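> Sequence first, then the predicted structure:
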Amino acid sequence: MAGRFELYKDKAGEFRFRLKAGNGEIILTSEGYKQRASAVKGIESVKKNSASEARFEKKASGADKFMFNLKASNGQVVGSSQSYKTESGRDNGVQSVMKNAADAKVEDQTA
């Protein structure tokens, strides 16, 4: 099963998206956007920038806390991962985003 983006509205009324792998696991989440169109542009940015491993900022924050951010060419973060227990888990997450994002369909849950 292919990955997919879910476009949704959060409790504060902001638009967000998340990228899910084929198994349904969330592998990337966005910040909140005031406008739906901005969130859609964020999805397009993830699709474009996820092709380059250099766009991923890999981070370690203390013991058993690894995560990554995906950045656009201007350096702005367009998506962040969950927290992983291991460095290899985080790196597998990066590979999953690279594999799933480009061809992922968008499921619009805002209608």
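Perfect, I can see it now. All of these numbers come straight from a predicted model, not from anything done at the bench. Numbers count the residues shown, from 1 in each chain.

> drop to CA atoms for contacts and neighbour counts, all remaining ones
Fine.

> any idea which element the closest residue to residue 56 other than its chain neighbours lies in?
Nearest-residue entry for residue 56: residue 70, 4.6 Å, with adjacent residues in sequence omitted and distances by CA to CA, 6 or more residues apart in numbering. Per DSSP states H and E, residue 70 falls inside strand 66-71.

> What strand or helix carries the residue nearest the centre of the chain?
Centroid-nearest residue in the chain, with CA atoms, centre = their mean: residue 28, separated by 2.7 Å. In this assignment (DSSP H and E), residue 28 forms part of strand 26-29.

> Contacts only, for the residue nearest to residue 56.
Residues near residue 70 by CA atoms under 8 Å, 6 or more residues apart in numbering: 46, 49, 50, 55, 56, 57, 77, 78, 79, 80.

> how about the helices in this structure?
36-49, 87-100 (DSSP state H).

> try it against this one:
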Amino acid sequence: MKRGPVTAGKFELFDDAAGKFRWRLKAGNGEIIAQSQAYESKESAKKGISSVQTNAPGATLVDLTTK
């Protein structure tokens, strides 16, 4: 089975309804897979994106569920 090219995910920076800045991470298929808290400044939101880009590649799963 031949597959088409894999499309990379992307971060989108946007204004929320309260006028704050947020980002969301979309998978290559367009599905939102993560979304940020609200930031007061665009620069802070960009720093949040940078932090995820730096820290997430080796992130582990910590399961805190009780069931």
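On my side now, so go ahead. Treat the numbers as computed from the prediction; the structure is a model and nothing was measured.

> and the alignment partner in the first structure of residue 9 of the second structure, how far is that from residue 21 of the first structure?
Here residue 9 of the second structure is matched to residue 3 in the first structure, going by TM-score structural alignment. In this view, residue 3 of the first structure and residue 21 of the first structure are 4 Å apart by CA to CA, to the nearest Å.

> anything in contact with each of these two?
Listed as contacting both residue 3 of the first structure and residue 21 by CA under 8 Å, 6+ apart are residue 100.

> related to what we said a few turns ago, the strand holding residue 28 of the first structure vs the second structure, mean deviation?
When the second structure is superposed, strand 26-29 of the first structure averages 0.6 Å from its matched positions, counting by mean CA distance after the TM-score superposition for the first structure.

> Give the aligned range of that strand in the second structure.
Against the second structure, strand 26-29 of the first structure falls on residues 32-35 (TM-score structural alignment).

> What is the burial count for residue 49 of the second structure?
Residues contacting residue 49 of the second structure under the criterion other CA atoms under 10 Å number 19.

> What of residue 26 of the second structure?
Per other CA under 10 Å, the neighbour tally for residue 26 of the second structure reads 17.

> Return the residues in contact with it.
By CA under 8 Å, 6+ apart, the neighbours of residue 26 of the second structure are 9, 10, 11, 12, 32, 33, 34.

> go with 6 Å
Counting by CA atoms under 6 Å, 6 or more residues apart in numbering, residue 26 of the second structure touches 9, 10, 32, 33.

> what does residue 9 of the first structure give?
Residue 9 of the first structure makes contacts with residue 15, as judged by CA under 6 Å, 6+ apart.

> before we move on, the earlier item: doesn't residue 80 make contact with the residue nearest to the centre of the first structure?
Yes - using CA atoms under 6 Å, residue 28 of the first structure makes contact with residue 80 at a distance of 5.3 Å.

> Which residue in the first structure aligns with residue 18 of the second structure?
Using TM-score structural alignment, residue 18 of the second structure pairs with residue 12 in the first structure.
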